[in-house]
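Colleague: predicted model and sequence below, questions to follow.
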Amino acid sequence: STDIIRWASKKTGGSTRTAKKSGIKKHRGWKRQDGHWVESGTLLVTQRTLRFHPGLNVGMGRNGTLYAKVPGTVLVTCEKTDPNWEHTWIQRHYAGREHTEFYKKYYNILPKPQHQNFILIDQI
């Protein structure tokens, strides 16, 4: 006699079109504006090209991010640039502009003024 046996099986799934990834937005640009109080290490700007330059008490990361080196008040100025032509970012974004004047925005941090009250050691 022949016995009929059914095995567990699964239907083949239809192919689905994978959604096209448009990329996750990075929300680049300024994070702190003129007049804001920032702590040391605060991100000021994220950028892909050199829209903003680091000024007084501001550092620049490898990816172009500007950050505060000291706590203080943010000051944004527009200044004539005197770039360091040895820097790779300068070479990449300003090639061919070696002998031209141009102005760029600079991020500066003005630290909190230190106190001026001192006591002479001889008076103690």
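Modeller: Done, it's in.

Colleague: use CA for all of it now, contacts and neighbours both
Modeller: Will do.

Colleague: and residue 92, what element?
Modeller: Per DSSP states H and E, residue 92 falls inside helix 88-93.

Colleague: how far out from the middle of the chain is that helix?
Modeller: 16 Å (C-alpha atoms, centre = their mean, to the nearest Å).

Colleague: in it, what counts as buried?
Modeller: 89-90 (16 or more other C-alpha atoms under 10 Å).

Colleague: what comes into contact with it?
Modeller: With contacts defined as C-alpha atoms under 8 Å, 6 or more residues apart in numbering, helix 88-93 is touched by 49-50, 83-85.

Colleague: make it 10 Å
Modeller: 49-51, 62-64, 83-85, 94-95, 97-98 (C-alpha atoms under 10 Å, 6 or more residues apart in numbering).

Colleague: could you dump those into a markdown table and include secondary structure, neighbour count and distance to residue 9?
Modeller: As requested, those are exported to a markdown table (DSSP: H, G, I helix; E, B strand; the rest coil; neighbours: other C-alpha atoms under 10 Å; distance: C-alpha to C-alpha, whole Å):
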| residue | secondary structure | neighbour count | distance to residue 9 |
| --- | --- | --- | --- |
| 49 | coil | 12 | 56 |
| 50 | coil | 17 | 59 |
| 51 | coil | 15 | 60 |
| 62 | coil | 7 | 54 |
| 63 | coil | 11 | 52 |
| 64 | coil | 19 | 55 |
| 83 | coil | 12 | 69 |
| 84 | coil | 10 | 69 |
| 85 | coil | 13 | 68 |
| 94 | coil | 13 | 64 |
| 95 | coil | 10 | 64 |
| 97 | coil | 11 | 69 |
| 98 | coil | 12 | 71 |
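
Colleague: ok, structure two:
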Amino acid sequence: MALSLVRTLSSTLSPFLSAAAASRALPAMDMTVRNASKKSGGSTRNTVGRPRRKNRGIKVQDGAFVHKGDLLVKQYGLKFYPGEHVYMDDQWSLRAAHDGIVVLTTEQLNPYPDSPLYQHIQNGFVMNKHFFSVIPTPLHGKFKLVSET
């Protein structure tokens, strides 16, 4: 219908306009279609308030056998303290320093004199903390010394 209206207008105005002016005055009707600029993807879950898990906690239970360097506890801060043959890495994780059996104990904290907790302990405050220790496995003589003489 719109196309027929344009044709009738162009035919009635053509005697008054030159051919070039008539073509400029009434352009041909093009149907322009807007397309999506991006392909729509699937909906995503709203993750606000649901942070990714850090997988912290105890990784090895009491009485388990561990190898040197195995992760015992992944923690933020000092919830668990390193005991004998256990070291703490730069992210407060506890790791085994030797092969052996894990022992989890609750002991009274005895801080160094330069610790901020030292004065409280000297005043009689008792602090019990959880310690992870590793009892190393004894080395067995598997080789014989054979003299060549």
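Modeller: Alright, I've got the coordinates. Being a predicted model, the structure only gives us computed values, none of them experimental.

Colleague: before we move on, the earlier item: nearest to residue 7 of the first structure among the contacts of helix 88-93 of the first structure?
Modeller: The nearest member of these to residue 7 of the first structure, counting by C-alpha to C-alpha, is residue 63 at 57.5 Å.

Colleague: correct me, but the closest one touches residue 28?
Modeller: No - with contact defined as C-alpha atoms under 10 Å, residue 63 of the first structure does not count as touching residue 28 (11.5 Å).

Colleague: which residues are in contact with each of these two?
Modeller: 46-48.

Colleague: with secondary structure, distance to residue 21 of the first structure and neighbour count as added columns, please give these in CSV.
Modeller: As requested, those are exported to CSV (DSSP: H, G, I helix; E, B strand; the rest coil; distance: C-alpha to C-alpha, whole Å; neighbours: other C-alpha atoms under 10 Å):
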residue, secondary structure, distance to residue 21 of the first structure, neighbour count
46, strand, 23, 22
47, coil, 22, 16
48, coil, 20, 10
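
Colleague: residue 109 of the first structure maps to what in the second structure?
Modeller: Taking TM-score structural alignment, residue 109 of the first structure has residue 134 as its aligned residue in the second structure.

Colleague: give me the neighbour count for that match.
Modeller: Applying other C-alpha atoms under 10 Å, we find 28 residues neighbouring residue 134 of the second structure.

Colleague: the one 4 residues further on now?
Modeller: The number of residues packed near residue 138 of the second structure is 8, by other C-alpha under 10 Å.

Colleague: try residue 44 of the first structure
Modeller: Residue 44 of the first structure has 23 nearby residues by other C-alpha under 10 Å.

Colleague: after alignment, which residue of the second structure pairs with it?
Modeller: With TM-score structural alignment as the criterion, residue 44 of the first structure pairs with residue 72.

Colleague: and that match, what is it in contact with?
Modeller: Per C-alpha under 10 Å, 6+ apart, neighbours of residue 72 of the second structure: 57-62, 66, 82, 86-88, 93-96, 102, 132-134.

Colleague: drop anything exposed from these.
Modeller: 60, 66, 82, 86-88, 93-96, 102, 132-134.

Colleague: residue 144 of the second structure: which of these is nearest?
Modeller: When these are ranked by distance to residue 144 of the second structure (C-alpha to C-alpha), residue 66 comes first, at 27.4 Å.

Colleague: quick one, what contacts the closest one?
Modeller: 60, 72, 95-102, 134-136.

Colleague: cool, residue 108 of the first structure as well?
Modeller: Per C-alpha under 10 Å, 6+ apart, neighbours of residue 108 of the first structure: 34, 44, 53-59, 66-69, 72-77.
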